[in-house]
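Peer 1: A structural model of the following input is requested.
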Amino acid sequence: MSVITKALIITKRSLADNIYYLKIERPKDFNFFPGQFARLGLSTINASDTVIWRAQTIACGAESEELHFYVVYLKGEKFSDALKKNYAGSAITFDKRAYGYFTLDRFEPKGDLWLFFTGTGIAPYLAMLNNERIWKSFKNISLIGAFREKSQNVYNEQILSKVTSSYKTIYQNRFSYIPIFTREQTDSRCIINNKILDTTIKNKHFEDLLRSGEIENILSLSIANNKSKIMLAGNPQMIMNTRDYLKKLGLQMSRRNNLAQIAVENYW
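Peer 2: Sure, this is the predicted structure:
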């Protein structure tokens, strides 16, 4: 049976000058774990028989009837240019195999979970937050994201829906969200244990935030290898710098056959 199929685009919406929200039909028999990614294919503008593929992390729960993605638009890049020409009702090529190991299986289910991301690297966490497993497995969940500017933070509605719907209301007091803006001097509107906090984040890089203790002070939590699980998604340089700093604190990379404290998304 072929693993390559076609799926219709249900919604394509521009959220910022470089971010598209894409909702497509979920192909029959396609299964995945929150945190995994799919391969999407688009025909080039001048050659309909040539498919350009891109790996995109799935941004919805595993039970969703449709598949949701946040797609970065890169001017001059073939996939981006092809996506710009496609609209709701267009067909997209889809690989029915799910990929990646950036899932909660990388950790023992206990302690505090720290979810760091840049930009559209939030996608795997939106999928995970849809599942009750994450809420039952960890004591505190802290979502910490870096954006160039406020216009890039297009996820507030999605984040709030993850922690205010149905069963998740009983876990709200254990969830925090901190957005950081790297190119603007502006306050960050944070959610700290279900309370709104407007604060100025002095440091702009995750490793500096951790080194200074600023982020731990805001959250009233500390990172330690005996109680903390860390996930890193987004910009490769951020992942490398933050991972290296965490390793200096004694945290180790988690492997499928050797569970530890750090997991990184690495399909770049």
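
Peer 1: drop to CA atoms for contacts and neighbour counts, all remaining ones
Peer 2: Noted.

Peer 1: tell me where the stretch 51-200 of the chain has strands.
Peer 2: 66-72, 91-99, 112-118, 141-147, 175-181, 188-192, 195-199 (DSSP state E, counting those that start in this stretch).

Peer 1: next, the structure of the following sequence, for comparison with the previous one:
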Amino acid sequence: MTASAQKYTRQTLLDVQPLTPGLFTLRTTRDPGFRFRAGQFARLGVTKADGSVVWRAYSMVSSPFDEYLDFFSVVVPGGEFTTQLSRLREGDSLLVDRQAFGYLTLDRFVDGRDLWLMATGTGIAPFLSLLQDFDVWEKFERIKLVYSVREARDVAYPDLIAGLTQRDYLREHAGKLQFIPIVTREQHPGTLQGRITQLIANGDLEKAAGLELTPEHSRVMLCGNPQMIDDTRQLLKQRGMQLSLSRRPGQVAVENYW
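Peer 2: Prediction:
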């Protein structure tokens, strides 16, 4: 076995589902030796026509206990990686790094009462994995899943989100989760309109959640557009909420692998 072959496994695509012209989901087989914690990501590789391999980081949507791996992707027009990835079909191969990475894991917070999961676009992926982990529901009293997309049709995994609290192992915690969808480019019933940062600044997000963002009780995870992450971090910092580091526990955790 070559050194490069030891670093990844070749997995088979089990399913590819287009959601919109620019978004799709995919499911692959899972190597028995691949381990990850809910909220982490893997490096995926696609082989180009010239035989070279392009790698990108993708968070797992699936639970650490599933026998398959689920991923969520946007199609970047002309993108070296997603152009190749979006052409793959059931039965095709995808390379998966043997090691998982990432800091959007439950151990980022040593305390806290309320968990806020704030995502834009495909940044929802690690939070869906986290919400399939029983320990998250045990640790926090309230969970707010804040999901911002451009248009209402871009809201992905609605059935998974709606069905979480119907799972046998989560039914006793059904009242803990509130899903707060946000649409930025149109008005849509049942959603907030505006950017996450605007809705924090003007108080509308907390009003919709019926809960305040405070250093004492709130623990916030951010994933998605780098500008959203930076701007939201600044807003939270103004409220006394700091990035959680191994040497200094805090109230905010981020993932930014763009």
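
Peer 1: got the contact list for the residue most central in space within the first structure?
Peer 2: By Cα atoms, centre = their mean, the mean C-alpha position of the first structure lies nearest to residue 122, the distance being 2.3 Å. Applying Cα atoms under 8 Å, 6 or more residues apart in numbering, we find residue 122 of the first structure in contact with 145, 233, 234.

Peer 1: and what of residue 139 of the second structure?
Peer 2: residue 113.

Peer 1: in the first structure, what residue corresponds to it?
Peer 2: Under the alignment (TM-score structural alignment), residue 139 of the second structure pairs with residue 137 in the first structure.

Peer 1: go on, residue 102 of the second structure?
Peer 2: Per TM-score structural alignment, residue 102 of the second structure is aligned with residue 100.

Peer 1: need the nearest residue in space to that match, chain neighbours excluded.
Peer 2: Among residues not flanking residue 100 of the first structure along the chain, residue 36 sits closest, at 5.0 Å (Cα to Cα, 6 or more residues apart in numbering).

Peer 1: out of the strands of the stretch 51-200 of the first structure, flag the one nearest residue 220 of the first structure.
Peer 2: Evaluated with Cα to Cα, those place strand 188-192 nearest to residue 220 of the first structure, the distance being 9.5 Å.

Peer 1: matching residues in the second structure for stretch 156-170 of the first structure?
Peer 2: Mapping stretch 156-170 of the first structure onto the second structure (TM-score structural alignment) gives residues 158-172.

Peer 1: and residue 77 of the second structure, how far is that from residue 23 of the second structure?
Peer 2: Counting by Cα to Cα, to the nearest Å, the separation of residue 77 of the second structure from residue 23 of the second structure is 11 Å.

Peer 1: on that earlier part again, what's the distance between the match of residue 139 of the second structure and residue 7 of the first structure?
Peer 2: Note on residue 137 of the first structure: its distance to residue 7 of the first structure, by Cα to Cα, is 34 Å.

Peer 1: take the strands of the stretch 51-200 of the first structure and write them to CSV, including mean neighbour count and distance to residue 250 of the first structure.
Peer 2: What follows is the strands of the stretch 51-200 of the first structure, written out as CSV (neighbours: other Cα atoms under 10 Å; distance: least, Cα to Cα, whole Å):
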stretch, mean neighbour count, distance to residue 250 of the first structure
strand 66-72, 20, 34
strand 91-99, 19, 29
strand 112-118, 23, 16
strand 141-147, 22, 20
strand 175-181, 23, 24
strand 188-192, 18, 27
strand 195-199, 13, 30
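
Peer 1: need the ones you listed in JSON lines (columns: distance to residue 3 of the first structure).
Peer 2: Shown next, in JSON lines, are the strands of the stretch 51-200 of the first structure (distance: least, Cα to Cα, whole Å):
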{"stretch": "strand 66-72", "distance to residue 3 of the first structure": "17"}
{"stretch": "strand 91-99", "distance to residue 3 of the first structure": "5"}
{"stretch": "strand 112-118", "distance to residue 3 of the first structure": "30"}
{"stretch": "strand 141-147", "distance to residue 3 of the first structure": "34"}
{"stretch": "strand 175-181", "distance to residue 3 of the first structure": "37"}
{"stretch": "strand 188-192", "distance to residue 3 of the first structure": "41"}
{"stretch": "strand 195-199", "distance to residue 3 of the first structure": "45"}
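
Peer 1: looking at those strands, spot the one closest to residue 253 of the first structure.
Peer 2: strand 112-118 (14.2 Å).

Peer 1: so the closest one aligns onto which residues of the second structure?
Peer 2: Under TM-score structural alignment, strand 112-118 of the first structure corresponds to residues 114-120 of the second structure.

Peer 1: just how off-centre is that stretch within its chain?
Peer 2: From the chain centre to the centre of stretch 114-120 of the second structure is a distance of 10 Å (Cα atoms, centre = their mean, to the nearest Å).

Peer 1: touching that stretch from outside, list them.
Peer 2: For stretch 114-120 of the second structure, contacts defined as Cα under 8 Å, 6+ apart pick out 124, 127, 140-149, 217-225, 228.

Peer 1: mean per-residue distance, it to the first structure?
Peer 2: Compared with the first structure after fitting, stretch 114-120 of the second structure has a mean deviation of 0.4 Å; criterion: mean Cα distance after the TM-score superposition for the first structure.

Peer 1: distance-wise, check residue 21 of the second structure relative to residue 154 of the second structure.
Peer 2: Counting by Cα to Cα, the gap from residue 21 of the second structure to residue 154 of the second structure is 10 Å.

Peer 1: which of these two has more residues huddled nearby?
Peer 2: Using other Cα atoms under 10 Å, the more surrounded residue of residue 21 of the second structure and residue 154 is residue 154, with 17 against 9.

Peer 1: ok, the more buried one touching residue 18?
Peer 2: No. Residue 154 of the second structure is beyond contact range of residue 18, at 11.1 Å (criterion: Cα atoms under 8 Å).

Peer 1: helix, strand, or coil at the counterpart of residue 41 of the first structure in the second structure?
Peer 2: Using TM-score structural alignment, the equivalent of residue 41 of the first structure in the second structure is residue 45. Using DSSP: H, G, I helix; E, B strand; the rest coil, the structure places residue 45 of the second structure in strand.
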